[in-house]
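> Got a predicted model here, sequence first, then my questions.
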Amino acid sequence: MSGFINQCIAYVLAKETEISSCVFILPSKRAGNFLKKELAEEIPDTLYAPEVWSIEEFLHEITAMQELSSTQALFKLYEAYCSVVKKEAEAFDVFITWGQTLLHDFNEIDRYLINPEEFFTYLSNIQDINHWALTSNKTTLVKKYLEFWKQLPAIYNVFTTNLLKEKLAYQGLMYRQAAAKCAHFFKENKEKRFYVIGFNALNDAEQQLFQTLLASEQGDVLWDIDKAFLEDPYHDAGLFIRKYKNTWAYYQQYPDRFKFIDSSYKNTKNIKIYEVSKNVGQAKQVGEILTKFDAEQLANTAVVMNDESLLTSMLNALPENITEVNITMGLPLVETPIAALIEILFDIQQEKKDTYYYKNILAFLHHPIIQRKLSSAGDKLIKEIQEENLVFIELSTVLEFFEPDEHPFLNFCLGKNISSPKQFIQHLTEALLALKASLSDAPVLKEYVFQFYQLFNQLLVLTEQYPYLDTIPLVRLMYKEQLQSLSVDFKGSPFKNLQLMGMLETRVLDYENVILTSVNEGILPSGKSQNSFIPYDLKKAYGLPTYREKDAIYTYHFYRLLQRAKSVSLLFNNDASGMQSSEKSRFITQLELERNIEIITNPVYVPPIKTDLKQFPKTPEVIKRIEALGAYGFSPSALTTYIRNPIDFYQKYILGIREENTVEEHLAANTFGTIVHESLEQLYTPFLNKKLTERDLLWIKENIANEVDKQYQLVYKKAPVQEGINLISKSISKRYLSNLVIQELQVLNQTETDTVKLIALEAPLEANITASFLANPIKLKGTADRIDVYNTTLRIIDYKTGKVLPSDLVVKDWGLLITDYKYSKAFQVLCYAYMYLKTTQVEAGVTAGVISFKNLKSGYMAFENKEGKEAEALITPAILAKFEQALVTLLQEIVNPELPFIEKEV
């Protein structure tokens, strides 16, 4: 299509006979490349190409100065700050938190040619008036705060003087110097003709540059503005260019030389606005729009992403009819897998202990690039960490699992004998080189690694130049600072195929078909956020840009995209669940009013909520598994799992799905229970088959601490138990056992005739159940924690480290016993009583119950049957018969092939 660049070329060719002596100045290099292409197509003859500069290259030509990166400028600023403030200077790690903001303000002051001495004096006076001290006597903190503002002119002067001596400049200083030298530059280059193309919002330095050019009659400034915006005094798309046309002396003298005023915006356009949910929804909607374009249309189509994080989703959503695409933006390095790996290595290096925290080691070993690099021994090490419960790991333990030829790489990644940040960076670069060598079959990953290798080499240079970059946390800060601005560039043809681009890449370029994503308030325009020490009123007073001017810049770019386009699709995200606004941009609202456009609400598919409960049929294979379980033995806990939810029973006992074995950094409830049970068994075993005495219980009490320590070592293995929450858990387990023994002493001392005789500890129990519906008997098996005789009553006791109330052991309705999980404790102790009494002849009365360590004040809580008016605690034959009937009913349900496993509603 014939766009703004073609219009500029036609104008210059009509005016100039020697095109080789022309210089074209554009907002970006990308715009310059497009101008070269169009110029080559317009001029059939062979000639010397004219020079095409970006604005940055133009400034360099005028000043002959080298521009510093923001990181380099930050270090130079710190040196100037230290030389002025001297002993009161803050450390670099503190300075870096506000130094970038100060550098940004210096940039603004220079770009707008403001007298720094006057400006900073004004700013200092404002801070003095606004300081928070309510009394006339200022505190030391307030004095230091106000002194800093008074020192800003000196900091600025030292900073800029030092840079000018070295012929270095940050962007703002480059602008100030160019504005001062431009008249001389144009005089020295009288043989050249300069054409400034496609600029909009100019700072004061640029205005001086371009006005000096116009006054010298050595060129022209070519604007890209539509009549609809220029003549409307309220339209922000024309805010800046309207001001230049009305105020520049050159245009006051030669109003007819103002070029160009276009009138394409009012032409008929096919504009569609899509309301879409989430970024993935936007990407899919763009893909759907692109399927309707043929190859010729795609070559003149731009997909413009206001939120560049949408790039990956967009690439995945491109339809099959698109075989080639040109991506003008880069993939941010921070989003690559190598960035995640580097973060892990920084975390490992900043651990305070000589050992490694297991989570960092597991993250390292699980990282896909490390798994490509290292042998399968890494999986064995992961298994060892989980099985041995290794919370902290020695480097020697890690190295044991790998071959000797892998040790150097592991030492580069994990070695902690680091004497300086420089050595750490050297280790990282060696590790990256080793990774790069192993990625010959993965060129994209290899490119990522190379980019990080370059980044750390730059950091290495910084550590050598600046001695105060002396800690790893500080290196990490600088690494993150630089990483944010780096990206991996894609290769492609910039002049054909579909274009995926950011908003700034569209400057000067025109496309027939424009698809614009994330047209949300807060993204387009970006809102009022600012990173500056300069208050709003002061900015207004000195003509510095505020949020209104920044909004006007976005307005210009948005409307310029629409200006010559024929088909426009605007998408905004209506999802309010994230951090970003779900409100459509004010630009969409304005378009709706101007052109009466209807918003297309993208129908987001929401799957219907399934009310049907999960069901799994009892296939012949499942029945075989149930029969095998019946022959081996159903445990009380397996049956209570079924009562809680048949699906849990199916997954755990039929399919054999178990929880993943993980490291217990903090003692889990089941491990805590195991330690308590094992300790009780070991402490009480010497007194089996005898009546407990006070002396026996005192001996047990004295040995609790040693036995618990021993069990922690056996059960909790190599996890740390002498610190933090684990030490508290250990103390609690000792307290539980001590309280139990104290309670038993009190029971024995109630009367002279009270006795307790231990019959069994951790007693294995089982019983066979036969029924008419069973081809073979089903075995019930379990382990009773303790069986004793209290006076004349045999007690079957289950220890619980959780809280159990007496009401949990009361049964009023036997039908609920096998359907309501609330009665699981009663069901469990009745199972133990049933198995014991089926195999053992007992003359005494029998009870079954629980001792709860979190409710020891209730003592031994026995099962009670409360069907009638009187509670019944003894396990009589009648109680046993009722339980057996309930148990058989439950088993009949489990083995019935006609009844599927059905999920229980919560």
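Done, it's in. Please read these numbers as outputs of a predicted model, since none were measured by experiment. Numbering: from 1, shown residues only.
> hey, let's count contacts and neighbours off CA atoms from now on
OK.
> which residues sit against stretch 376-385?
Applying CA atoms under 8 Å, 6 or more residues apart in numbering, the external contacts of stretch 376-385 come out as 358, 362, 365, 371, 390-391, 398, 401-402, 663.
> which ones among those are found in helices?
Among the contacts of stretch 376-385, the members found in helices (DSSP state H) are 358, 362, 365, 371, 398.
> OK, contacts around the second one?
It refers to residue 362. By CA under 8 Å, 6+ apart, the contact set of residue 362 is residue 382.
> ok, now how distant is it from residue 61?
53 Å (CA to CA, to the nearest Å).
> coming back round to it: make CSV out of the contacts of stretch 376-385 and add distance to residue 884.
Formatted as CSV, the contacts of stretch 376-385 follow (distance: CA to CA, whole Å):
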residue, distance to residue 884
358, 49
362, 49
365, 53
371, 55
390, 46
391, 47
398, 55
401, 54
402, 57
663, 41
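> Is it possible to mark the buried ones in those?
358, 362, 365, 390-391, 398, 401-402, 663 (16 or more other CA atoms under 10 Å).
> Just to check, residue 58 is in contact with residue 23?
No: counting by CA atoms under 8 Å, residue 58 stays clear of residue 23, with 9.6 Å between them.
> The helix or strand encompassing residue 460: how far from the chain's middle?
In the assignment (DSSP states H and E), residue 460 maps to helix 443-465. Relative to the centre of its chain, helix 443-465 is centred 23 Å away, using CA atoms, centre = their mean, to the nearest Å.
> circling back: out of the buried ones among the contacts of stretch 376-385, which one sits closest to residue 711?
Nearest to residue 711 among these: residue 390, at 16.6 Å, using CA to CA.
> What count of nearby residues applies to residue 721?
Residue 721 has 20 neighbours, counted by other CA atoms under 10 Å.
> Also residue 786?
Residue 786, neighbours per other CA under 10 Å, totals 19.
> who are the neighbours in contact with the nearest residue to it once chain neighbours are set aside?
Nearest non-adjacent residue to residue 786, counting by CA to CA, 6 or more residues apart in numbering: residue 761, 4.5 Å away. Contact partners of residue 761, counting by CA under 8 Å, 6+ apart, are 681, 684-685, 688, 784-787.
> ok, structure two:
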Amino acid sequence: MISFISRVVDDIFSKQKCYDNLIFVLPSQRSCVFLKEEIIKKLPSSSFLPKIISIENYIQEIGDISLIDNTQLLFEFYSIYKQNLPKENIEPFDAFSQWATIALHDFNEIDSYLVNSEDFFTNLRDVKKLEEWFQDKKPSQLAINYLQFFEYLHILYKGLNKKLKNNKFGYQGLVYKEAKNNLELYIHNNIDKHIVFVGFNALNKAEEYIIQELLNNNIASVYWDANETIFNKFNEAGVFLRKYKSEWVYYQENPFLWIENQEISNQNINLIGAPKNITQIKYAGELISKLENFSKTALVLADENLLTLALNSLPNNVKNINITMGYSLKDIPIANLLDAIFKLHLNQQKFNKGIERIFYYKDVLNILNDPFLNKLYNETLQKISTKIKSENSIFLGLETIKKCLSPNEAKELSLLFSLFEFSTDMNAIITQCCSLLNELKEFVVGVEKEYLYRFYTIFQQLETLNTTYNHITDLKTLTLFYNQLLQNEKLSFQGEPLQGLQLMGMLETRALDFETVIITSVNEGILPAGKSDFSFIPFDIKKHFGLPTYQEKDSIFSYHFQRLLMRAKNIYLIYNTENDGYGSGEKSRFLTQLEINNPSITKSIISPKVQHIEVPLIQIEKTEEVLQKLKEVFIKGISPSALATYIYNPVSFYEQKVLEIYEDDEVEETIAANTMGSVIHDVLEEMYTPYLDKFLKKENIAKMQKKCNDLLTKYFRKHYLKGNIKTGKNKLIFEVSKNLINRFLKQEMQLLNENKQLKIIALEEKLNTEIIVEGINFPVNLRGIVDRIDELDGVIRIVDYKTGKVEANQLKLSDFSIICEDYKYTKAMQVLLYSYLYTSKMNKQISPLQSGVISFKNLNSGFIKINFSDKFRGTDYEVTEERIQDFIVEIRKLISEILDPAIPFIENKNLPF
């Protein structure tokens, strides 16, 4: 393969005898490097190297004006904005910046395409008037403000242009316009030079004018990179080149260099569909691993956001790699820490907690859990975190945090605690962030020092800008510009640009050729990028004044895509087969065009090989230490809920009872279901306690109903530490709890209205008894707390409150043998065990006796009793002595299994939830 750049160098050297007067102008810095290498190969050893420059730098030379930084440009624009608008119309900087970036983008296009600003803004204003004006009614104030905005836009444009030119700075469009105005002087001073433009395609109006003038003065040559296919009138890739060839006066008498007519024979083109980004990149890594030589191989990321993923997926045989894209600073861990610091203070303002100097707990935990800080302070931060969770504080101050530590520990964390104290002066905050980064550098080594230095320069830049312009007046604006600078800042990779695999973005491929090309994310919306509304200028105005629209941008992408494939032998085009939820993201139309023009293309759909790995169930043998711990647990007392945990999953039982591992405390911002259950239990206990051993009366229930609100407030404060129950979801949960209790009390009242006798025997009764289990050489203590024991019309009832939903079928039990096998029946096991404990305490047979559940999420079912009937829809509710003894036989079997040394704890693979 003879590359395009190689052919250009050969042609120029055959026509030019003197090389030191040559100036090569290329689309990018990357192509400049490749051209330089090609020239060094072919240049006589005694010659000087010609000048090689990118178009961006070349235009700045012609215009004798420097390119301004985007953030500084925004600050300059705000200064102009404040000078030219009435004081009452001036917006704060953060609001201004939201639309100013769009306006600056439009200004850039207006100047790049040499549009007459007077005509343009007059037309734009008139079009907007036509859009907003209604003949039968007066325009609204909103419409007037909207039209006034476009009136001001021209004033701002002129003011900004004037100030920038006076300071010898300009945004890209202004640089182009100045270069056009300065061109005559440039030509006069460089008449002995020969400028060679290499590998261009879509030129803006200023570039067209400059290149044509240089051509017409016979001091330039232009080498276009195209073939016959691109010049086909139906091919959108050739829109610009066909226009230049037919319209430029120079080409009426001079040849067009070049339209290549040599076709690459036996091109190996592969279209590969892969689900999701990770599969695309992993497959690209597999392709690269099969190659032996990477010197003429390019991995092109159409979506440059996949750079990190690509770097982590390269095979081991890639020893040298050249990366044209920078690594974004926002992907570096220290960025998360700074983001968490800003969010801490912004949310303090959002929740109006600045005067109290307290912070939202999630923001505090984000800082305490930051991996960078945890590396510095070991376990100290997790100690604070655990304490915060246990106290359930939604908002907390710095003093509260310090109390979690000893004085010495707090002293060691002085750097961390300084993050919680921000000044109201923005320059002081910037200085504080610089100081933080400066102190952190003592704790890092290697590349991390480079990270910190780059963040340090961002804050230095912010400090310089704010000292000059003084536009950053609040934390929100500071955060906005910090994030803007962060997105633009990238860490450049160092390496030998001409060796090894080339990892590139699409635009970096301009004028370059490779034998093997792998392109990822060849999908609509990425390649081509699709429509973008980042402009105030309507489509028809753009068309009228010759400004680029999405149609021209699609043509540009089409050209880059086709040109890259033009000389390649092995081509792998990978696209994402998974469309997004809105119907976009399908395979790029560029691939469909390729399929039509190349019937021999290889097409395939790939997917990751998912290996079925049989994960063995967790199995824990019962060692002497485990058996000893179990013995202690069963002598102390085992509860029905613990037995239910074993039935659910023996491994969970082992973790809780043997290892004593429980779930971590978490801050309850929203009241949890178990907290709500505890509150309802406590409220009902206090309500009914005055009436123990008494028959309830209607007036007793009425009295309880009046106390409901106060008691709920009391017990929510007890169980929901420092939580707010007056607003949001918690207020709703409070009201739901009140509604449930009131509905329950109404049911109690209904019983009394039916002249039933209801007597409260016990509340939250603690019961326990010892049983002997065959084969176990120590007594087993069964214990439990019964929510309520009452007597209704002579029937003793064991009642368990459940705030969750319980159905009657969960308490229908005719065969006791299944009670220890199926978790569904653990509620029945629980209340039957309470019945056994109660009868053991009373030391006599109690008849009639019923046992069951009151489910607060199924109150319509009332008291749901254990039903022993084996008939369909049959009922048999009496808990007899015989049934209790049959039940205890199964409980003994269950306990025997738990304590059997030969039976390990085996994970339940069919967990019910």
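Ah, there it is. The shown structure was predicted, so the numbers you read here are calculated from the model rather than taken from an experiment.
> Wait, residue 436 of structure 1 touches residue 446, no?
Yes: the criterion here is CA under 8 Å, and residue 436 of structure 1 meets it with residue 446 at 5.4 Å.
> anything in contact with each of those two?
In contact with both residue 436 of structure 1 and residue 446: no residue, using CA under 8 Å, 6+ apart.
> how much space between the residue in structure 1 that residue 394 of structure 2 lines up against and residue 729 of structure 1?
Using TM-score structural alignment, the partner of residue 394 of structure 2 in structure 1 is residue 391. Residue 391 of structure 1 sits 16 Å away from residue 729 of structure 1, going by CA to CA.
> what about residue 823 of structure 2, how many residues close to it?
Residue 823 of structure 2 has 20 neighbouring residues, counting by other CA under 10 Å.
> now do residue 673 of structure 2
When counting by other CA under 10 Å, one arrives at 11 neighbours for residue 673 of structure 2.
> And it? What does it align with in structure 1?
Using TM-score structural alignment, the partner of residue 673 of structure 2 in structure 1 is residue 669.
> residue contacts, that match?
So residue 669 of structure 1 contacts nothing (CA under 8 Å, 6+ apart).
> what do you get if the cut-off is 10 Å, keeping everything else the same?
Residues counted as contacts of residue 669 of structure 1 (CA atoms under 10 Å, 6 or more residues apart in numbering) are 729, 801-802.
> Just the buried residues from those residues, in ChimeraX please.
The ChimeraX selection below is limited to those of the contacts of residue 669 of structure 1 classed as buried (16+ other CA under 10 Å):
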select :729,801
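> can you tell me which of the contacts of residue 669 of structure 1 are in helices?
residue 729.
> Of the contacts of residue 669 of structure 1, which are still contacts in structure 2?
Retained in structure 2 (both residues aligned by TM-score structural alignment, their matches' CA atoms under 10 Å) from the contacts of residue 669 of structure 1: 729, 801-802.
> Can I get the residues you listed in CSV including distance to residue 555 of structure 1?
Listed next are those as CSV, based on distance: CA to CA, whole Å:
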residue, distance to residue 555 of structure 1
729, 62
801, 66
802, 64
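> Now do the helices for the stretch 451-600 of structure 2: every range, in order, please.
With DSSP state H, counting those that start in this stretch as the definition, the stretch 451-600 of structure 2 shows helices at residue ranges 475-488, 539-545, 550-565, 589-597.
> Can I get those in a markdown table including distance to residue 264 of structure 2 and mean neighbour count?
Formatted as a markdown table, the helices of the stretch 451-600 of structure 2 follow (distance: least, CA to CA, whole Å; neighbours: other CA atoms under 10 Å):
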| stretch | distance to residue 264 of structure 2 | mean neighbour count |
| --- | --- | --- |
| helix 475-488 | 40 | 18 |
| helix 539-545 | 38 | 13 |
| helix 550-565 | 10 | 19 |
| helix 589-597 | 14 | 14 |
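> Quick one, which of those helices gets closest to residue 19 of structure 2.
Using CA to CA, the helices of the stretch 451-600 of structure 2 put helix 550-565 closest to residue 19 of structure 2, at 28.4 Å.
> residue range for the closest one in structure 1?
Mapping helix 550-565 of structure 2 onto structure 1 (TM-score structural alignment) gives residues 547-562.
> likewise stretch 363-372 of structure 2?
Taking TM-score structural alignment, stretch 363-372 of structure 2 hits residues 360-369 over in structure 1.
> What are the buried residues along the matching stretch?
Residues of stretch 360-369 of structure 1 classed as buried by neighbour count (16+ other CA under 10 Å): 360-362, 364-365, 367, 369.
> and if you look at stretch 63-73 of structure 1?
63, 65-68, 70, 73.
> and if you look at stretch 708-725 of structure 1?
Across stretch 708-725 of structure 1, burial judged by 16+ other CA under 10 Å covers 708-709, 711-712, 715-716, 718-721.
> what does it contact?
385, 387-393, 663-668, 671-672, 674-680, 682-683, 704, 707, 726-731, 733-734, 737.
> Same check on stretch 92-102 of structure 2?
Contact partners of stretch 92-102 of structure 2, identified using CA under 10 Å, 6+ apart, comprise 70-71, 73-75, 77-78, 81-82, 90-91, 103, 106-108, 471-474, 476-481, 533-537.
> For ChimeraX, what selects the buried ones among those residues?
Only the buried members of the contacts of stretch 92-102 of structure 2 enter the following ChimeraX selection, criterion being 16+ other CA under 10 Å:
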select :70,71,73,74,75,77,78,81,82,103,106,107,108,471,472,473,476,477,478,479,480,481,537
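> now, which of the contacts of stretch 92-102 of structure 2 lie within strands?
Among the contacts of stretch 92-102 of structure 2, no member falls in strands (DSSP state E).
> Tell me, how many residues neighbour the nearest residue to residue 820 of structure 1 once chain neighbours are set aside?
Spatial nearest neighbour of residue 820 of structure 1, chain neighbours left out: residue 643 (6.6 Å); criterion: CA to CA, 6+ apart. Other residues lying near residue 643 of structure 1 total 23 when counted by other CA under 10 Å.
> what separates the closest residue to residue 69 of structure 2 other than its chain neighbours from residue 54 of structure 2, distance-wise?
Nearest residue to residue 69 of structure 2, sequence neighbours excluded (CA to CA, 6+ apart): residue 171, at 7.9 Å. Separation of residue 171 of structure 2 from residue 54 of structure 2 (CA to CA) stands at 17 Å.
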